[in-house]
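> sequence unknown, structure follows:
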């Protein structure tokens, strides 16, 4: 299949070096993009600020119309599907999921444009007193490689719908499906020029985006380490940073769980998109009465999954994104075995194709259990009581997602109340996403639910208080 050319869409000429876009499954060159520099950030922020005022003043149905048309374009964009498969290493089902969510994000964002934006307040004075949500101006979006379309558009779409301009920095490894494609779609949907700037680049571009005084809000998705740096810099510049960071989410399997149903769920939670998902089930906590059978059946499921080139083969797992990620994943697996974990399945790779891996007998000394792996690795640990399971689940610096599998959903809800996380899924695994739902983590996983649903209003607007008097106020001076 010949890929449609999405590499030349940005109208702004960037000043950085040429970057070769490669296919992780084969190493083939898919195209080239020009990287941005820190100077490009300033130019984009200035242009966005100049264009934003007219856009914010446009009738709400005009902004909504652009977002609806963008949703339609995402829903029918076969060319972008091919890029998600080949550039990001997605299996076709994952690419379809990203396109579906991207369309839904745009449709939901379109509805934001006509939402009530304030309240009339009681007042002691002879005046009208009210609040109103107003656009912040220019929103900076920094998005990662793993779900490049979703993790870009979930901030870009609502920010635009609410009257802002956006400067988007995608990961260079997925600069097309996480950046250039959005520029193409929104241009096709009729978004006026100057409102969306795509600047693929490295850390220096992100640093410039956080530092630029014309960008008062930054939406960042990425690792906890990078998020801390973004949050610290944003604090110095007195601007808001919405941080959606890493995770090491627990999937708890209680003694009344149906193993016939749970194994597929558990495998999906750890192996979806090669485990390169912040919400992935990184710790399988299984009641001792089910533990041995659970390990055996999860290992058998892992062994049955096909790993290969998702563009040319029918597989359940594609490649890891690059050799750096491969080295990290394999290093954590080998270190875990050295520290006493038992390799029940996987642990091998062919080029960037890593076999889904099950590590039994995990404990606090198991690196793949205690750290976020970002690879297809499922460490399994047993527990004897609900209190022990709660203690193990909370013994992590992260707090992104939680899955609890039980025959008694009310019991699962009671248990979830004791475990601090941003999202909870009873009788489901940890990887879930919907445009209508707020999303985010707590503790080392981020600063709470900062995108999705009603959270978008707070994320990308400021709350302004306004009063109006019929006559000029008089004071005793």
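Okay, I see it. Predicted, not measured: the structure shown is a model, and the values here were computed from it.
> contacts and neighbour counts: CA atoms only from here.
OK.
> residues contacting the residue nearest to residue 28 when sequence neighbours are not counted?
Leaving aside its sequence neighbours, residue 28 sits nearest to residue 22 (Cα to Cα, 6 or more residues apart in numbering; 5.5 Å). Listed by Cα atoms under 8 Å, 6 or more residues apart in numbering, the contact set of residue 22 reads 28, 29, 30, 31, 87, 173.
> Kindly report the same for residue 271.
Going by Cα under 8 Å, 6+ apart, residue 271 touches 280, 317, 356, 375, 376, 377, 378.
> Likewise for residue 49?
By Cα under 8 Å, 6+ apart, the contact set of residue 49 is 137, 138, 165, 214.
> Return the distance of the last one relative to residue 134.
Noted for residue 214: a distance of 16 Å to residue 134, by Cα to Cα, to the nearest Å.
> Next, the contact list for residue 17, please.
34, 35, 36.
> Can you show me the helices along the stretch 1-150 of the chain?
Listed in chain order, the helices of the stretch 1-150 of the chain (DSSP state H, counting those that start in this stretch) span 38-57, 60-75, 78-88, 92-112, 148-161.
> highest average neighbour count across the ones you listed?
helix 148-161 (a mean of 27; mean count of other Cα atoms under 10 Å).
> Quick check: what element follows that one along the chain?
strand 165-169 (DSSP states H and E).
> Would you mind pulling up the elements that that next one packs against?
On a contact count with 3 or more Cα pairs under 8 Å, 6 or more residues apart in numbering; DSSP states H and E, strand 165-169 meets helix 38-57, strand 138-142, helix 148-161, strand 196-198.
> Put this next to the first one:
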């Protein structure tokens, strides 16, 4: 049984609904009851589960199983590995409604976003299935006669995946779908705030494995817990690749620890993303794009819009309209109503938001919104009105990422000034420009423009369409996941030269002739 709600907690029936969803997804009841880690929904603050956390010894054992699974799985031909991922996509399609709703209930997302996250998983399974027949190497011209040189890619080994609460399952799938078709096994540590969706995905993978047949035990292993569990996974030398999504502070620790043992990190970290609005922008289009980019998911996306850089000629027209939108946007429970902005994940997120707004006001900013909405939900839930903050300069909290719906607005005069503001923060994930002047668009996309891993035109800074590689530069970590050639991060490169002749020419014209008593002419 799930924990009985303590006095003052609001029981809206979500716990019972979640039990039903987990049962339909074949998650054993003992996996989400009776453990030491309490799970709450941000929608109401209600307890929705209790999970057992792994011990460091159990993580070490899990890596051992994953290593054995890798040694078997790497022998399976790539297209057959792709069939496993194709079947996983089928299971996700069949369970989309249940898993999507579970995402919304555990994270507090609007229903369409919960469903969209599962669709993203389906899409990456489709991509990875095709990729399983396209793990291409190269044939390289050799300077030596009767020689062939080639490059090929081999599975890397065990891949450790550390995912964040805001996309509890989609980001896992970006990593796991590619890792599986590349011949790797996966040990997954989800956010301690969102273990239930991870348990559901584990169950769907087990369904898939039974359909496929012959999947080695340990190909996917789930380890639940907090920092100590993550550190044990990161420090294990049998895990050559660690993909970690989270804060820059977390990523800096992960990167250092993995580098210490010469492992490889795929880091997806902070994103203090900006959009530039030029005088030629379509303001109606910009307004709609800005609203979703800044307020969607209650500002808890790594690609959320956090800085808006507006030309002085259109500043008053655009920002005046934005103030109206911010004052009227619907905030509340997106599962039981039609609100567009749901809750923050927890009280710590609310406190961080309030501290940032206070710092902005002290730095001369004019704050619109940002207050907690008491009647939007129970006292244990944290519903806030998104904040629009007009700043005199890019300083103080503006250069730091606060994982909350705060949009700082800055004014610019010259285009180069706007680009300098865009690039003048430590983070480098995503960016965008609203313009119909193609010279400004092309300059923004050039080597002299945005320094981010993602640069969009006439849309917000979102970058989750799976066909493209996702990731950023600077303190965002430099990692790439999902589409394009991101698959190479889950494999090891090998260059080979083959001599099919009778002579032994050396490269660069080096001569080293040895007379061993007649064998050398």
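Nice, I can see it. Source: prediction; values computed, not measured.
> related to what we said a few turns ago, of the helices of the stretch 1-150 of the first structure, which is nearest residue 9 of the first structure?
The closest of the helices of the stretch 1-150 of the first structure to residue 9 of the first structure is helix 78-88. By Cα to Cα, the value is 13.1 Å.
> Packing partners of that closest one?
Counting contacts by 3+ Cα pairs under 8 Å, 6+ apart, helix 78-88 of the first structure packs against helix 92-112.
> got the angle for the helix it packs on vs helix 60-75?
In terms of direction (axes from the mean of the first three to the mean of the last three Cα atoms, to 10 degrees), helix 92-112 of the first structure departs from helix 60-75 by 170 degrees.
> ok, average deviation of helix 92-112 of the first structure from the second structure?
Aligned to the second structure and superposed, helix 92-112 of the first structure gives a mean residue distance of 1.0 Å (mean Cα distance after the TM-score superposition for the first structure).
> That helix maps to which residues in the second structure?
Aligning helix 92-112 of the first structure against the second structure (TM-score structural alignment) gives residues 111-131.
> repeat for stretch 32-47 of the first structure
Aligned using TM-score structural alignment, stretch 32-47 of the first structure spans residues 50-65 in the second structure.
> now residue 4 of the first structure, nearest residue through space, not along the chain?
residue 79 (5.9 Å).
> how much space between the alignment partner in the second structure of the one you found and residue 240 of the second structure?
Matched to the second structure by TM-score structural alignment, residue 79 of the first structure sits across from residue 98. Using Cα to Cα, residue 98 of the second structure is found at 34 Å from residue 240 of the second structure.
> just residue 172 of the second structure next, same as before
17 Å.
> again, but for residue 302 of the second structure
Applying Cα to Cα to residue 302 of the second structure and residue 240 of the second structure gives a distance of 25 Å.
> The two: which is more packed in?
Legend: neighbour count by other Cα atoms under 10 Å for residue 302 of the second structure and residue 240, higher for residue 302 (27 against 21).
> so how many other residues sit close to the counterpart of residue 472 of the second structure in the first structure?
By TM-score structural alignment, residue 472 of the second structure lines up with residue 441 in the first structure. By the criterion of other Cα under 10 Å, residue 441 of the first structure has 25 neighbours.
> Pick the one among the contacts of residue 271 of the first structure closest to residue 67 of the first structure.
Using Cα to Cα, residue 280 is the member of those that sits closest to residue 67 of the first structure, with 30.0 Å.
> Dump the contacts of residue 49 of the first structure to a markdown table, plus distance to residue 194 of the first structure and neighbour count.
Shown next, in a markdown table, are these (distance: Cα to Cα, whole Å; neighbours: other Cα atoms under 10 Å):
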| residue | distance to residue 194 of the first structure | neighbour count |
| --- | --- | --- |
| 137 | 12 | 27 |
| 138 | 11 | 31 |
| 165 | 8 | 32 |
| 214 | 14 | 19 |
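> Between those residues, which sits nearest residue 389 of the first structure?
Among the contacts of residue 49 of the first structure, and counting by Cα to Cα, the member closest to residue 389 of the first structure is residue 138, at 44.3 Å.
> one step back: what residue in the second structure is paired with the residue nearest to residue 28 of the first structure?
Aligned partner of residue 22 of the first structure by TM-score structural alignment: residue 40.
> Then residue 149 of the first structure?
Checking TM-score structural alignment: residue 149 of the first structure goes with residue 169.
> okay, which residue is most central for the first structure?
residue 151 (4.1 Å; Cα atoms, centre = their mean).
> hang on, that residue packs against residue 144?
Yes - at 7.1 Å, residue 151 of the first structure counts as touching residue 144 under the criterion of Cα atoms under 8 Å.
> Please identify every residue contacting each of the two.
Applying Cα under 8 Å, 6+ apart, one finds that residue 151 of the first structure and residue 144 are jointly contacted by residue 221.
> ok, whatever residue of the first structure lines up with residue 444 of the second structure - contacts?
Aligned by TM-score structural alignment, residue 444 of the second structure pairs with residue 415 of the first structure. Residues near residue 415 of the first structure by Cα under 8 Å, 6+ apart: 386, 390.
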